[in-house]
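*Asks:* With the input below, show me the fold.
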Amino acid sequence: MAEKTKEGLQRGLKERHIQLMAIGTAIGVGLFLGSSPAIQLTGPSIILGYMVCGLIVFIVMRALGELSVHNPVSGSFARHARDYIGPWAGFMASWNYLYMIWAVCTAEIIAAPIFMQFWLPDTPRLLWSFLAFALIVGMNFMAVRNFGELEFWFAMIKIVAIVGMIFFGGLIIFVGIGQFSEPVGISHLWDTGGFFPKGASGFLMALPFCIYAYGGSEMIGNTAGEVQNPEKTLAKAINNIFLRILIFYVGSLFVVMCIFPWDQVGGNFGSPFVQVFHYAGIQEAAGIMNFVVLTSALSSFNSNLFAGTRMVFNLSEQHQAPQYLRKINGNGIPYRCVIVIAISLFAGVILSLFVPKDVFNAMVGAGSTSIMVTYMIILVSHHRYRRLLAAGKIKESRFRLPFYPLTTWIAAAFIAVSLVVIAYGESTRIGFCVALVLYAALTVIYFFTGMNKPVTFMEPQKGCSQNEL
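*Replies:* Have a look, this model is predicted:
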């Protein structure tokens, strides 16, 4: 039987679950589909964009890891924000992250019927949206160990697809296979307008897509309350995530940029991954990659729904969400939180039938804004934690952010620049503006509804068993 936390949740996630969830959550349609518009904005320099964003994400994750190893609780960075910055910061961190989850999950569930219509074009889109929605919500009622097992295999599908693409792409570059009888080499990195064909402005405009693609890495902290041996498991997952994701992102995009001139990427193929498989002589590439992108969308929806329910559970413990949501079932699942998040997402699915076709770019703006705000909150929480540590008021974590405070200032400066870029970008501006309105509304709600009163944490309420659901 899985060990239970003081919150009533179960520590059922093993090290291999966390390792694959950490990678799989950050590899989704942001890479498989979102890389195409990013490449069109900046050309081969997209490789540098993913490298820079990967480094910043690693700094933020190391800061979050130090906090999470010191205090491995459900709610992760929102709880840390409350403890080290103040109750308002914890409240804003939670609802900001829920906004991101809503935006990302809505985009993913909208994408599912598009992929299914590749095989069954005459079926109604709403049918596939509902089936995908029901499948993922059902998975979130499983015991956390079974949930981790399914997400493990979801992530494995994505990883195998990327490794396969890098392998066949490497053969095209250095050996020559399929429709390329001779090795193509790496000259496409600079011979079509240079490495920065759109200049510095194009490079900056592509950053929101890079940021959006890495979104989900912070879920490692959200699993802290349900991880076996959190000190060892979280530290290892965070140390490995930078190298592995950098290989998958930078390695795969290096292959794409070498094989094709940047202005020919995507096109009728949609995803550059499909393009590489096709030119490698694998004619079933479209079907294969369509399946991979479909599972990526479902996996991302699955992981983000998991993270969202834990965030709502944390809010209810802090009396910043209805106490009705604090009940857990026999499997240690905050089932009422799952239901509430699911209802909000289903409303998003219905509304998606009436939104413009460029909803993906709007979701990139929304998601990127909330991701950057989340990262800044993590950095500020970590900075306040270090100040208390220097004063000898708290115990030191065994997992430290290297080169603090220099790394903190570098990451914070990057986040500030990124937010300006998101606000300036025509396709991402609407998501940024909606976020500002949301933050203002949340601040009013917090201070005028009594939520700013001191919090006394309570024992979780025991709900019905899984068999009674």
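*Asks:* Going by C-alpha atoms from here, please, whenever you check contacts or count neighbours.
*Replies:* Noted.
*Asks:* thinking T42 is in contact with G193, fair?
*Replies:* No - with contact defined as C-alpha atoms under 8 Å, T42 does not count as touching G193 (10.7 Å).
*Asks:* now the strands for the stretch 351-469 of the chain?
*Replies:* With strands called from DSSP state E, counting those that start in this stretch, the stretch 351-469 of the chain shows them at 461-462.
*Asks:* ok, which stretches of it are helices?
*Replies:* In the stretch 351-469 of the chain, the helices defined using DSSP state H, counting those that start in this stretch lie at 359-390, 406-424, 429-448.
*Asks:* which one of those helices lies closest to F91?
*Replies:* Ranking the helices of the stretch 351-469 of the chain by proximity to F91 (C-alpha to C-alpha) places helix 429-448 first, at 7.8 Å.
*Asks:* And this one, please, so the two structures can be compared:
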Amino acid sequence: MTRTTATPPDDSHLQRNLSNRHIQLIAIGGAIGTGLFMGSGKTISLAGPSIIFVYMIIGFMLFFVMRAMGELLLSNLKYKSFIDFSADLLGPWAGYFTGWTYWFCWVITGIADVVAIAAYSQFWFPDLPQWIPALSCVALLLSLNLVTVKMFGETEFWFAMIKIVAILGLVATGLYMVITGFVSPGGSTAQLSNLWNDTGMFPHGLMGFFAGFQIAVFAFVGIELVGTTAAEAKNPERTLPRAINSIPVRIIVFYVLALITIMAVTPWRDVVPGKSPFVELFVLAGLPAAASIINFVVLTSAASSANSGVFSTSRMLYGLAQEGDAPKSFEKLSRRAVPANGLLFSCVCLMLGAVLIYLVPDVVEAFTLVTTVSAVLFMFVWTLILLSYLTYRKRRDALHQASKYKMPGGRVMCYVCLSFFAFILVLLSLEADTRSALLVTPLWFVVLAVTYQFVRRKRQVSR
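*Replies:* Modelled structure (predicted):
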């Protein structure tokens, strides 16, 4: 096979218009979830300082999943995303299940993001009806994604940049407060020893440590997003490895350092679960506009996630349509080489979902349910990536031997990661709210199994 890095300049293929700058920031944006800004207070209260190890362990495991994905995508540049290699290696059913599950994951996540954007907008415009910012956000993201894939890259570049600046600002501010021995109004002094001088690093014991995994795993949803850009990266053999290899550094800087800073300035017992510790740290530092600034950061973080969802769902529908697993209309590209029909359909689903969530009486309960379902389904996608890799090593060892981007640890690390995901599922079954989501999730696979029978019959007839 000829290994090319550019597609013909026509409108029948996705175009390679995402530069290294875009790919790197898309990868960073995917690794930094909104949960870090808003959910870190709850994770700290559950696990104490041991939450640092929780994020490191999850990040360590997912790095190997991403390395497996990288080797598979680069083993055949005709693979546009993980749908293609899962269908090729595991069978057509895997492509169908992976594509539609990933589409569903991002639609659910996108619904939550759109409603969150509407809620964050109330901070500045309390009298504005919530449907206006929700509708405006979807319309804006749709119009930007319809222009060109490069416009998506630019939008995501600046969204990710805002998150990066906010986290680096927090780390720098906290470091200054530790160096100067800042004393909070409550009388506590900013110092690194705050991490271990209150009943140690594991104040709630092993069960408290395990409880941190249940929430922290949600913060990594979207880390595989770089795998959906493979068909539109200008030089995938160079840009994909660079984006994946930098994952450990990103996790250390954006998760571990941020959490260490927060708990060094504010002892973990003083961190309020229901508030963003980012806001609290900036308020302590004497920045009165902290709430507005972090509200803006979280709003753009949610918009970034919704933007990623709009992009990835349209590419999933495009790939599914090419395989005959979705209506052929989703395969048609616009004059700008953008899957416009897929974009429109995904955006309509986002708006319908937002309307449905507005109608649910207990919004918090609904959100907990859908986000847990989403996280479980994302783990299913990560699992299929690992299973695809194991099959690839078994059937196409010559390709593996020729690869310039081999997954470290190979088969052994695949089994370690699969065992880790099973461990997470056991932990999710321990809490009532996450357990109910686990019980609901199989219904999605029942729907897929039933619809796949119709798709398979249609294929057999067409042959």
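*Asks:* rewinding a little: quick one: which of T42 and G193 of structure 1 has more around it?
*Replies:* More neighbours surround T42 than the other of T42 of structure 1 and G193, with 26 against 16 (other C-alpha atoms under 10 Å).
*Asks:* so where does the more buried one fall, helix or strand?
*Replies:* Using DSSP states H and E, the secondary-structure element containing T42 of structure 1 is helix 35-42.
*Asks:* same thing with A93 of structure 1?
*Replies:* Using DSSP H and E, A93 of structure 1 sits within helix 87-116.
*Asks:* So which bit of structure 2 is that helix matched to?
*Replies:* With TM-score structural alignment applied, helix 87-116 of structure 1 matches the range 92-121 in structure 2.
*Asks:* To what extent does the matching stretch diverge from structure 1 after superposition?
*Replies:* Once fitted to structure 1, stretch 92-121 of structure 2 is off its aligned match by 1.0 Å on average (mean C-alpha distance after the TM-score superposition for structure 1).
*Asks:* chain center to that stretch: distance?
*Replies:* 10 Å (C-alpha atoms, centre = their mean, to the nearest Å).
*Asks:* ok, now stretch 187-196 of structure 1?
*Replies:* With C-alpha atoms, centre = their mean, you get 31 Å for stretch 187-196 of structure 1.
*Asks:* cool, stretch 224-242 of structure 2 as well?
*Replies:* Using C-alpha atoms, centre = their mean, the offset of stretch 224-242 of structure 2 from its chain centre is 16 Å.
*Asks:* which part of structure 1 lines up with that stretch?
*Replies:* Alignment note (TM-score structural alignment): stretch 224-242 of structure 2 is matched to residues 218-236 of structure 1.
*Asks:* just to revisit the earlier point, any buried residues in the match of helix 87-116 of structure 1, and which?
*Replies:* For stretch 92-121 of structure 2, burial by neighbour count (16 or more other C-alpha atoms under 10 Å) applies to 92-121.
*Asks:* coming back round to it: pull out the buried positions in the match of stretch 224-242 of structure 2.
*Replies:* Buried, per 16+ other C-alpha under 10 Å, within stretch 218-236 of structure 1: 218-228, 230-231, 233-236.
*Asks:* Now the equivalent of F53 of structure 2 over in structure 1: which helix or strand?
*Replies:* In structure 1, the residue paired with F53 of structure 2 according to TM-score structural alignment is L48. Element membership of L48 of structure 1 [criterion: DSSP H and E] is helix 46-70.
*Asks:* picking up where we left off before, which secondary structure elements does the helix holding T42 of structure 1 contact?
*Replies:* helix 199-214 (3 or more C-alpha pairs under 8 Å, 6 or more residues apart in numbering; DSSP states H and E).
*Asks:* neighbouring contacts of stretch 53-67 of structure 2?
*Replies:* Counting by C-alpha atoms under 8 Å, 6 or more residues apart in numbering, stretch 53-67 of structure 2 makes contact with 209, 212-213, 216-217, 220, 224, 244-245, 247-248, 251-252, 255-256, 382, 385-386, 406-408, 413-414, 417, 420, all of which sit outside it.
*Asks:* Can you turn the buried part of these into a ChimeraX selection?
*Replies:* Selection command for ChimeraX covering only the buried members of these, criterion 16+ other C-alpha under 10 Å:
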select :209,212,213,216,217,220,224,244,247,251,252,255,256,382,385,386,406,407,413,414,417
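*Asks:* which element is the residue in structure 2 that F147 of structure 1 lines up against on?
*Replies:* Mapped onto structure 2 by TM-score structural alignment, F147 of structure 1 lines up with F152. Element membership of F152 of structure 2 [criterion: DSSP H and E] is helix 149-179.
*Asks:* I'd like the distance from that helix to the chain centre, please.
*Replies:* 17 Å.
*Asks:* what's the burial count for the counterpart of M379 of structure 2 in structure 1?
*Replies:* M379 of structure 2 maps onto M372 of structure 1 when the alignment is built from TM-score structural alignment. Neighbours of M372 of structure 1 under the rule other C-alpha under 10 Å: 22.
*Asks:* Quick check: M372 of structure 1 touching L419?
*Replies:* Yes - M372 of structure 1 is within contact range of L419, at 7.1 Å (criterion: C-alpha under 8 Å).
*Asks:* quick revisit: return the list of helices and strands in contact with the next helix or strand after the helix holding A93 of structure 1.
*Replies:* Following helix 87-116 of structure 1 in sequence order, the next helix or strand is helix 125-139 (DSSP H and E). Helices and strands touching helix 125-139 of structure 1, by 3+ C-alpha pairs under 8 Å, 6+ apart, are helix 87-116, helix 285-317, helix 335-351.
*Asks:* re the thing from before, what about the match of F53 of structure 2, distance to R400 of structure 1?
*Replies:* Computed as C-alpha to C-alpha, to the nearest Å, the L48 of structure 1 to R400 of structure 1 distance reads 27 Å.
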